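Asker: Prediction below, plus the sequence it came from.
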Amino acid sequence: MAELCKRGVRAVGVPATIDNDIPGTDFSIGFDTAVNTGVEAVNRLRDTATSHERIFVVETMGRHSGQLALAVGVAGGAESILIPELPSDLDGAVAKLERGIARGKVHSIIVVAEGAAKGFEVAEEIERRMGTEIRVTVLGHVQRGGTPTAFDRLLASRMGAKAVDALASGHSNVMVAVSGTQLKLVPLDEVLGVEKQIDLEVYRLAEDLAR
């Protein structure tokens, strides 16, 4: 899009990715739908994990970003979350599982972003350390499809209208972004080539909730 703008074509961008890894905006279109899909899967797997006293590793998309895995893990009540932005702490994950078992907890969920580690590799290592069978579910492309949530539909409608208004007002080389509850225009120069940082407060919340 930046290249189009350089050639004199006026353009306004709208962020749309389930990874929610575009900087400058709180949310991207598709992220909420993917999170809800992931949480629904975790909820269903937890039913099985509870009734069969199992530990599940759930692998989400997110090759370079852990935004999706973190949101799914927190909302789904995962005991551990592994994301590419932070070193994979298998020692900590195993310690949590063992503490849970010592307290009589016989089921657990570990959410891992594909960019942090492969779900089957995580499961194999935990099995080796704990001597217990671990089940793996790779959500894969199911996260990219399905009916959009009401939040995503509303967000797409608002962003689309904002983009059209921006073009009509003469704006170009900008992106529509979410900031809190408001929409704003962000220069593309502030977005391109910039890595969106993970919210460490949310990650710490996940750690606290899993204690």
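Answerer: Cool, the structure landed.

Asker: Could you use CA atoms for every contact and neighbour count after this?
Answerer: Noted.

Asker: Strands of this protein, residue ranges please.
Answerer: Assigned by DSSP state E, the chain shows strands spanning 12-13, 55-60, 80-82, 108-113, 134-138, 174-179, 182-187.

Asker: Make a markdown table out of those and add distance to Thr37 and mean neighbour count.
Answerer: Formatted as a markdown table, the strands of the chain follow (distance: least, Cα to Cα, whole Å; neighbours: other Cα atoms under 10 Å):
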| stretch | distance to Thr37 | mean neighbour count |
| --- | --- | --- |
| strand 12-13 | 26 | 22 |
| strand 55-60 | 10 | 27 |
| strand 80-82 | 17 | 28 |
| strand 108-113 | 14 | 27 |
| strand 134-138 | 13 | 18 |
| strand 174-179 | 22 | 22 |
| strand 182-187 | 25 | 16 |
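
Asker: Reformat these as TSV; add distance to Ala2.
Answerer: Putting those into TSV (distance: least, Cα to Cα, whole Å) gives the following:
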stretch	distance to Ala2
strand 12-13	9
strand 55-60	30
strand 80-82	34
strand 108-113	30
strand 134-138	35
strand 174-179	9
strand 182-187	10
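
Asker: Which of these sits closest to Phe120?
Answerer: Between Phe120 and the strands of the chain, the shortest gap by Cα to Cα is with strand 134-138, which sits at 6.3 Å.

Asker: alright, now check it against this:
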Amino acid sequence: MRKIAVLTSGGDAPGMNAGVRAVVRTAIYHGLEVVGIRRGYAGLLDGDVKPMPLESVGDIIQRGGTCLYTARCLEFLTEDGQRRGYERLTDLGVEGLIVFGGDGSFRGAQKLHQLGIKTIGVPSTIDNDIGACDANIGFDTAVQTAIDAIDKIRDTATSHERTYVIEVMGRSAGHIALAAGLAGGAESVLVPEVPYKLEDVVAKLQRGVARGKKHSIIVVAEGAGNGAEIGRYIEQHTGFDTRVTVLGHVQRGGAPSAADRVLASRLGAHAVELVMAGVSGHMAATKNGELTSVPFDEVFRAERKPSHAVYQLADILSI
């Protein structure tokens, strides 16, 4: 193998830059040429490709977002788009492709694998919903961002004796909400995976006020309910002064945590080693702390749901 490419696709995640840096430097260490594909699969189809020498990844390990940019690409969902992507790579002389992203990005990588390009995926999503591995790049940072916000909001909630509903990201996965809710001491955590009744949330708030509690925090994943509607329901049924904060895309940005930098560096380097060894159609991963790889088919079948035991613990500790 002489030449590989790297791209970032789907939603950006803190740590992607650390991963790209690891790919480029590991590949060059082993004598490979590296090109970067900007704007994901859209950039691949458009030929938006640049050489990536050592200096191209200097001073990026601490930066959030992705230096290669990212974009959605509906055309790549089609057979014609996938064939064009394959032809672009072969015209460039690219023999291996490393893709940072989530489920959709990996499905695109699998199509290129089936067409004959050696592909390795690297799990990168703040939602932490890619299974068959210990963790996804970006999750740790996103949780810390949410906790920082919760801590600040708790200060003003205490000062004004208010109830706050904090909506975090997670359309179909409640990992951020559960981790941030537990670490932030929330009174209730609402996630898509666990059914709930707002009457129970209200009853819990009222029990807290009855024993002298002056403020409360409710953390809700966006896929579990609309924060504004939940806030109105609470205020209407309790009379408590209630405010709503939607954290939104602030959770995607910011400098990656040390944990995300280390994870991304390990997985990026491992992805290069895998593709050099002829492995293809796999995801680079850690399991029980050890580096490994998992076939895409197994990744697609795997489910990562929030731990029920952790959910119960959050409920117990918020009594």
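Answerer: It's in. All of these numbers come straight from a predicted model, not from anything done at the bench.

Asker: Any idea what the TM-score comes out to?
Answerer: The TM-score (TM-score structural alignment, normalised by the length of the first structure) is 0.97; 211 aligned residues with a Cα RMSD of 1.1 Å.

Asker: before we move on, back to that, for Asn20 of the first structure, find the nearest of the strands of the first structure.
Answerer: Closest approach to Asn20 of the first structure among the strands of the first structure (Cα to Cα): strand 174-179, 11.5 Å.

Asker: So which residues make contact with the closest one?
Answerer: Residues outside strand 174-179 of the first structure that contact it (Cα atoms under 8 Å, 6 or more residues apart in numbering) are 11-15, 24-27, 159, 162-163, 183-188.

Asker: can you name the residues of the second structure that that strand overlays?
Answerer: Aligning strand 174-179 of the first structure against the second structure (TM-score structural alignment) gives residues 282-287.

Asker: Once aligned, what mean separation remains between that stretch and the first structure?
Answerer: Stretch 282-287 of the second structure differs from its equivalent in the first structure by a mean of 1.5 Å after superposition (mean Cα distance after the TM-score superposition for the first structure).

Asker: returning to that earlier point: so which of the strands of the first structure gets nearest Arg144 of the first structure?
Answerer: With Cα to Cα as the measure, strand 55-60 is the member of those nearest Arg144 of the first structure (10.8 Å).

Asker: Mean per-residue distance, that closest one versus the second structure.
Answerer: Using mean Cα distance after the TM-score superposition for the first structure, the mean distance for strand 55-60 of the first structure is 0.3 Å.

Asker: against the second structure, where does that strand fall?
Answerer: Under TM-score structural alignment, the match for strand 55-60 of the first structure is residues 163-168.

Asker: who touches Ile134 of the first structure in this structure?
Answerer: 54-57, 123-124, 126-127.

Asker: redo that, cut-off 7 Å
Answerer: Contact partners of Ile134 of the first structure, counting by Cα atoms under 7 Å, 6 or more residues apart in numbering, are 54-56, 123, 127.

Asker: again with Ala179 of the second structure
Answerer: Applying Cα under 7 Å, 6+ apart, the residues contacting Ala179 of the second structure are Val143.

Asker: And it, what's its match in the first structure?
Answerer: Aligned partner of Ala179 of the second structure by TM-score structural alignment: Ala71.

Asker: Thr145 of the second structure now?
Answerer: Using TM-score structural alignment, Thr145 of the second structure sits opposite Thr37 in the first structure.

Asker: what's near enough to touch that match?
Answerer: So Thr37 of the first structure contacts Gln143 (Cα under 7 Å, 6+ apart).

Asker: now it: how far from Arg129 of the first structure?
Answerer: 31 Å (Cα to Cα, to the nearest Å).

Asker: now swap in Ala71 of the first structure and tell me
Answerer: Counting by Cα to Cα - Ala71 of the first structure and Arg129 of the first structure are separated by 27 Å.
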